[in-house]
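All I have is the shape, not the residue letters:
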């Protein structure tokens, strides 16, 4: 191993401080979620990342440093099967992880590269959320504990007037059957690499998914950064949705109006800029 490839060495004081800072950061998100779960309460915005994605709260809280770091005076059992004890400390078995999970790592990397290389589009105005309630009865609504901002009839009219321009399969698959023919595209899992684009809220929210799926080849801090972005995106997603969540402290972004659409697109551009940085960091963490 050359000096350039030698691992960074963290003494116990430094790596334990990093671990403690990570745990304190994510506890701000986890504590209210776990309290609601114990009470049997549902929150349509704040709980989404814990229910839609497969990464459990305990996994998000668990710290790992990523590759190229040696932790002095550490026990490999604290960090899991991918860590090995060396002469002075514990390091990630990067080659072992890549050998075992090479196919999935390559798939995620190719998706991130394809998304990064495509032009961003900002003309969807959040209609994917409206397409998920199109022509549904009150009982059929996913979040039927909360009212719609407009009447059911007017909600359907907005979808028909604006049309739907969703490129993200994992949003499209939740569209109601009558809404699907209204979409400009018909994304599938097989065409995901061809359709994913860096302006899409859900593609950028999914950076959290790709970060934890690439773990432990990416650090817990990077996973938390992606989670933080996904939380902010989810907030806009639901503020621009047809649901009235003002009572929860989420004033609407009225995408059925010109001013609302301008507000949405501006926020979407800001999220795309933040996501581009995270996407680059993820690609740098798993070089081809």
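Received the coordinates, thanks. As the structure is a computational prediction, the values presented were derived from the model and not from experiment.

contacts, neighbours, all on C-alpha from now
OK.

Could you list which residues are in contact with the closest residue to residue 260 other than its chain neighbours?
Spatially, and ignoring its direct neighbours in sequence, residue 260 is nearest to residue 254 (4.4 Å; C-alpha to C-alpha, 6 or more residues apart in numbering). By C-alpha atoms under 8 Å, 6 or more residues apart in numbering, the contact list for residue 254 reads 240, 260-261.

Check residue 166 too.
124, 127-128, 172, 183-185.

cool, and residue 229?
By C-alpha under 8 Å, 6+ apart, the contact set of residue 229 is 205, 271, 274-275.

Dump the residues you listed into TSV; add distance to residue 24, secondary structure and neighbour count as well.
Shown next, in TSV, are those (distance: C-alpha to C-alpha, whole Å; DSSP: H, G, I helix; E, B strand; the rest coil; neighbours: other C-alpha atoms under 10 Å):
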residue	distance to residue 24	secondary structure	neighbour count
205	22	helix	23
271	25	helix	22
274	23	helix	14
275	23	helix	25
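
try this one next to it:
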């Protein structure tokens, strides 16, 4: 057990809070003015963690904090000096097993880089029949958007993207991922699998260090920009230049960016796998004691 003095852990906590403040300040300003943003709000509307939760610093299991009254009573903490308790880690055993299986399976696959972000297009296929998903205009119009979907091979491997496909687009997907078979489909080239590293990280709070959660948040923020630049929407008024995946040049640009995010995500996924293994080891040790 590592023990941090008050000055030691407060310096880390303040640095983390300052980092998060820089990341979330634009969102908070828009929220105060009740202004929605179709790109950046996603990380706070689709994902359940609030900015204040992201801002709160946790050292992770195995680190105790001296003079830390503001951590006393927080979920998972106990003792003096206060620390995340082994009992809390054991109570999260189902989550730890689930994430370890999913993350390990994803990490064990080669990145697939040929989807071209068509999941977003499939979500608005034949919107005239199924209803609009967003208020933003379609860059190619409805007929042009439908033509792109129908003239491409769609191979979306991520259930949480696939489940938003319109009824007419679902049969066009070469894969049919479900909610209970994610480890069989998810692969590290998928933008949504990369963004979800943030979700997996904050679900492990407070058992892992908040710096890792923030690293995953930054990756998700950057991926989201590409996700929407390659989407069928016209977001020029917001300053987003489209990645025109319907063209050869656009496809090449998308694949290059996708490969870069897969490379950025790999060490973060490896760190999350290692944390799951460390925490599972804590549970095993407690059960054998």
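Sure thing, it's come through. Remember, it's a predicted structure, so these values are computed and weren't measured experimentally.

element containing the counterpart of the residue nearest to residue 260 of structure 1 in structure 2, please.
Aligning on TM-score structural alignment places residue 254 of structure 1 opposite residue 244 in structure 2. Under DSSP states H and E, no helix or strand contains residue 244 of structure 2.

For residue 109 of structure 2, see how far away residue 244 of structure 2 is.
Applying C-alpha to C-alpha, to the nearest Å, the value for residue 244 of structure 2 to residue 109 of structure 2 is 28 Å.

show me where structure 2 has helices.
Ranges of helices in structure 2, per DSSP state H, are 6-32, 42-45, 51-55, 86-91, 93-107, 118-122, 127-130, 141-150, 159-162, 182-185, 191-203, 210-229, 248-288.

Enumerate every residue touching whatever residue of structure 1 lines up with residue 58 of structure 2.
Counting by TM-score structural alignment, residue 58 of structure 2 lines up with residue 64 in structure 1. Counting by C-alpha under 8 Å, 6+ apart, residue 64 of structure 1 touches 19, 79, 216, 219-220.

Repeat the analysis, applying 6 Å as the threshold.
Residues in contact with residue 64 of structure 1 (C-alpha atoms under 6 Å, 6 or more residues apart in numbering) are 219-220.

got it, and residue 256 of structure 1?
Neighbour list for residue 256 of structure 1: empty [criterion: C-alpha under 6 Å, 6+ apart].

can you do 7 Å?
Counting by C-alpha atoms under 7 Å, 6 or more residues apart in numbering, residue 256 of structure 1 makes contact with residue 158.

Next, count neighbours for whichever residue in structure 2 pairs up with residue 81 of structure 1.
Matched to structure 2 by TM-score structural alignment, residue 81 of structure 1 sits across from residue 75. By other C-alpha atoms under 10 Å, 12 other residues sit near residue 75 of structure 2.

And residue 151 of structure 1, by the same measure?
Using other C-alpha under 10 Å, residue 151 of structure 1 has 11 other residues around it.

corresponding residue for it in structure 2?
Per TM-score structural alignment, residue 151 of structure 1 is aligned with residue 141.

measure that match to residue 126 of structure 2 for me?
Distance, residue 141 of structure 2 to residue 126 of structure 2, by C-alpha to C-alpha: 11 Å.

any idea how far residue 20 of structure 1 lies from residue 61 of structure 1?
The gap separating residue 20 of structure 1 from residue 61 of structure 1 is 10 Å, by C-alpha to C-alpha.

Those two - which one has more neighbours?
residue 61 (20 against 13).

That one - nearest residue in space that isn't next to it in sequence?
residue 23 (5.5 Å).

so what corresponds to the one you found in structure 2?
Alignment note (TM-score structural alignment): residue 23 of structure 1 maps to residue 17 of structure 2.

quick one on the thing from earlier: closest one to residue 112 of structure 1 out of the contacts of residue 229 of structure 1, please.
Using C-alpha to C-alpha, residue 275 is the member of these that lies nearest residue 112 of structure 1, at 10.9 Å.

In structure 2, what sits opposite the closest one in the alignment?
Using TM-score structural alignment, the equivalent of residue 275 of structure 1 in structure 2 is residue 265.

Tell me how many other residues surround the closest residue to residue 51 of structure 2 other than its chain neighbours.
Of all residues not flanking residue 51 of structure 2 in the chain, residue 24 sits nearest, at 6.8 Å (C-alpha to C-alpha, 6+ apart). Look at residue 24 of structure 2: counted by other C-alpha under 10 Å, it has 17 neighbours.

re the thing from before, thought the match of residue 275 of structure 1 was touching residue 194?
Yes. Applying C-alpha atoms under 7 Å, one finds residue 265 of structure 2 in contact with residue 194, separated by 6.0 Å.

Please identify the residue in structure 2 that aligns with residue 232 of structure 1.
Using TM-score structural alignment, residue 232 of structure 1 pairs with residue 222 in structure 2.

same question but for residue 161 of structure 1, I mixed them up
With TM-score structural alignment as the matching criterion, the partner of residue 161 of structure 1 in structure 2 is residue 151.
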